[in-house]
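Visitor: got a predicted structure plus its sequence, pasted below:
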Amino acid sequence: MAEATERTGADRALKAGHRAMWARGDYPSVAAEIIPGLGRELVDAAGVGPGDRVPDVAAGTGNAAIPAALAGADVVAADLAPELLETGRRPAEQRGARLRRQEADAEALPFATAPSTPCSPASGSWSPRTTRRPPANCSASAGRETPSVC
C-alpha cells in the first residue's frame, strides 16, 4: 500500500509540474506560428461534421477543437492546463465555435468516449510519460460515429 501511495504522490507531482510548464510557456504562439492549419487539416481528413462527437484530448488552445466545432461537431476540449483552455476561449468565440472546455488528465478522462474513438493530439503530446499508452477509452482506429481530431 505504501508503494501505491508513493506512486500516487509522484504521479500528482509529475502532473503538477507538467501543468505548470504548459501554463508558463507560450504554447498559444507556438500553435499560431508552427501549426496554424493543422487542426483544420485533421478535421477535414477525419471527415468531421454535424452530429459527430469529438473529444479533443490535450486540446491546448483549441487548434483542432475549434475547427471541429465549426464543422458542426459536438466537441469537448480537454487539457491538463486550464490556462490553455481559457486562452482558446476568445478565438473560439470570435469565430463562432461552440464547444465545451474541461480541465482533464488524458490518462484518466472524466468523460466517456466511444471505444472506437482515437485520441491522438494534434501537437503530438498527450501525456507527461511518453512511454505510457493512451487511456483504454481511446484507440488507434477511427470510427465514423465518433471521429476524433485530438
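Guide: Okay, I see it. Just so we're clear, the structure is a prediction, and the values are computed from it rather than from any experiment. Numbers count the residues shown, from 1 in each chain.

Visitor: going by C-alpha atoms from here, please, whenever you check contacts or count neighbours.
Guide: Fine.

Visitor: can you give me the strands for the protein?
Guide: Under the criterion DSSP state E, the chain contains strands at 53-57, 74-79, 100-103.

Visitor: so what's residue 67 up against?
Guide: 39-40, 43, 97 (CA atoms under 8 Å, 6 or more residues apart in numbering).

Visitor: okay, now residue 59: neighbour count?
Guide: The number of residues packed near residue 59 is 31, by other CA atoms under 10 Å.

Visitor: let me redo that: residue 134
Guide: Residue 134: 18 neighbours (other CA under 10 Å).

Visitor: one more to weigh against that first structure:
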Amino acid sequence: MRNVVNTEQQEAWNGPEGKYWADHQARWDAVNDGFNERLLDAAGIGPGDRVLDIGCGNGHTSRLAARRADGGQVLGVDLSAPMLERARASAAQEGLDNVTFERADAQVHPFAPASFDSALSRYGVMFFGDPVAAFSNIGGALRPGGRLAFVCPADPERNGWVEAVMSLRAFVPVEEFGTPGQPGMFSLADPDRVRTVLTGAGFRDVETRRVETFGTWGRDGADAAEFLLGTGPGRHFTSQLSPETVDRARATLTEYMRAHEDPEHEGMVRLRSTASLVTAVRP
C-alpha cells in the first residue's frame, strides 16, 4: 500500500474483524447476497467493461462483476489483507483470469485517471474519514460518463441484525448503536447526506432508492446468535460484561434469533436487511 489515511479502519480490518470476515466468507455472503443482482444491474456492467469494486472484501461482487465483464477487467480494492487473500484464492478456484485484487485505501489510492467504466460497492463505502475526498478520488478513476453504484445500510430500525443487537440493551449500553449520519456503518443512511456527499465529489444524476432482502444468519437460533456475537460489534459489547452476564446475554440473543427461524427455509434464521441502492454518473 502506498498511501493510507483511514488508519483506524486499516487496523480493524487487518485484525480480528478482517480475519473473522475472511474465515466466514460463505456466511457473510449468505447474509448479503440478496443485493448482488440489483447492484450489478445498477452498475450497468457489460462485456469488455473495466470495473472497480470498492471495499471488495472477500471478493464475491468482484467475481460476479468479472463474469459480466467478460473480455474486460475487474479490480477489487480493500484495506484488509486477510480478506484479499481469501478473494484471490476464490478467484483462482473459480478460474477467473479477468479479476485482480489490490490492498489500497480508495480515498487516496492513485488510480489511473479515467481508467474504469464503472465502480461499485456492496457495503464498502461507509467508513471513509472524508467521504467527499474519497468519492472525488473514485470519480477521477471513472471515464467521463462512467457510472457509480453502491449499496449501503439504511434505516437501522428496519435491519434485523440491529434489532438483534438491541435485544442486549438490558446487559450493555447499545442505544447509540446505528445512528444515521454518525461515523460508522450508518454514516450514509440519510439519502440527503448521500446526495450532498456525491454532488460535492463532482457526481451528477444522484439517485437513491430503498431495497430490502432477507439474509441467512445461521442454521438455527443458537448458531445465529454465536455468529453475531463473534462480529466486531458483538465482541465490543461482550467485552464489557462478566462471563456470567455474557452467558445471560447469549441466551437472550438466542431467544431473539429463534423467533426468526424460518420453517420455509429449513429452520434457518432469516433477518431483514434494508439498504440504499445509490447510483450516480461522472460528468
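Guide: Sure, I can see it. The structure presented is a predicted model; accordingly, all values stated were derived computationally and were not measured.

Visitor: what does the TM-score come to for these two?
Guide: Here the superposed chains carry a TM-score of 0.70, computed using TM-score structural alignment, normalised by the length of the first structure; 139 aligned residues with a CA RMSD of 3.4 Å.

Visitor: coming back round to it: got the contacts of residue 67 of the first structure as TSV, with neighbour count and distance to residue 117 of the first structure columns?
Guide: Output for these, formatted as TSV (neighbours: other CA atoms under 10 Å; distance: CA to CA, whole Å):
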residue	neighbour count	distance to residue 117 of the first structure
39	23	17
40	20	18
43	25	14
97	21	22
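
Visitor: between those, which is nearest residue 57 of the first structure?
Guide: residue 39 (12.8 Å; CA to CA).

Visitor: give the equivalent position in the second structure for the closest one.
Guide: In the second structure, residue 39 of the first structure lines up with residue 36, judged by TM-score structural alignment.

Visitor: hang on, residue 137 of the first structure packs against residue 115?
Guide: Yes - shown here, residue 137 of the first structure and residue 115 form a contact pair, counting by CA atoms under 8 Å, at 5.4 Å.

Visitor: neighbour count for these two, which is higher?
Guide: Neighbours were counted for residue 137 of the first structure and for residue 115 using other CA under 10 Å; residue 137 has more, 17 against 14.

Visitor: report the aligned residue range of the first structure for the lengthiest helix in the second structure.
Guide: Criterion DSSP state H: the longest helix present in the second structure is helix 243-258. Aligned by TM-score structural alignment, helix 243-258 of the second structure falls on no residue of the first structure.

Visitor: distance from the chain centre to that helix, please.
Guide: 26 Å (CA atoms, centre = their mean, to the nearest Å).

Visitor: buried residues, that helix. List them.
Guide: Buried residues in helix 243-258 of the second structure, counted by 16 or more other CA atoms under 10 Å: 246, 249-258.

Visitor: put together a markdown table for those residues, with distance to residue 152 of the second structure on each row.
Guide: Shown next, in a markdown table, are these (distance: CA to CA, whole Å):
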| residue | distance to residue 152 of the second structure |
| --- | --- |
| 246 | 30 |
| 249 | 28 |
| 250 | 28 |
| 251 | 30 |
| 252 | 28 |
| 253 | 25 |
| 254 | 27 |
| 255 | 28 |
| 256 | 25 |
| 257 | 23 |
| 258 | 27 |
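
Visitor: quick one: residues contacting the residue mapped onto residue 59 of the first structure from the second structure.
Guide: Structural alignment places residue 59 of the first structure opposite residue 56 in the second structure (criterion: TM-score structural alignment). Counting by CA under 8 Å, 6+ apart, residue 56 of the second structure touches 62, 76-78, 121-122, 124.

Visitor: go again with 6 Å.
Guide: Taking CA atoms under 6 Å, 6 or more residues apart in numbering as the criterion, residue 56 of the second structure is in contact with 76-78.

Visitor: tabulate the residues you listed in a markdown table, adding columns for neighbour count and distance to residue 198 of the second structure.
Guide: Shown next, in a markdown table, are the contacts of residue 56 of the second structure (neighbours: other CA under 10 Å; distance: CA to CA, whole Å):
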| residue | neighbour count | distance to residue 198 of the second structure |
| --- | --- | --- |
| 76 | 29 | 21 |
| 77 | 24 | 20 |
| 78 | 23 | 20 |
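
Visitor: which of those still touch in the first structure?
Guide: With both residues aligned by TM-score structural alignment, their matches' CA atoms under 6 Å, the contacts of the contacts of residue 56 of the second structure that the first structure also has are 76-78.

Visitor: neighbours of the nearest residue to residue 54 of the second structure once chain neighbours are set aside, how many?
Guide: In this structure, residue 54 of the second structure finds its nearest non-sequential neighbour in residue 121, 5.1 Å apart by CA to CA, 6 or more residues apart in numbering. The number of residues packed around residue 121 of the second structure, counting by other CA under 10 Å, is 25.

Visitor: state the distance from residue 79 of the first structure to residue 105 of the first structure.
Guide: From residue 79 of the first structure across to residue 105 of the first structure, the span is 7 Å (CA to CA, to the nearest Å).

Visitor: same question, residue 92 of the first structure
Guide: Distance check for residue 92 of the first structure against residue 105 of the first structure: by CA to CA, it reads 22 Å.

Visitor: please apply the same query to residue 34 of the first structure.
Guide: 25 Å.
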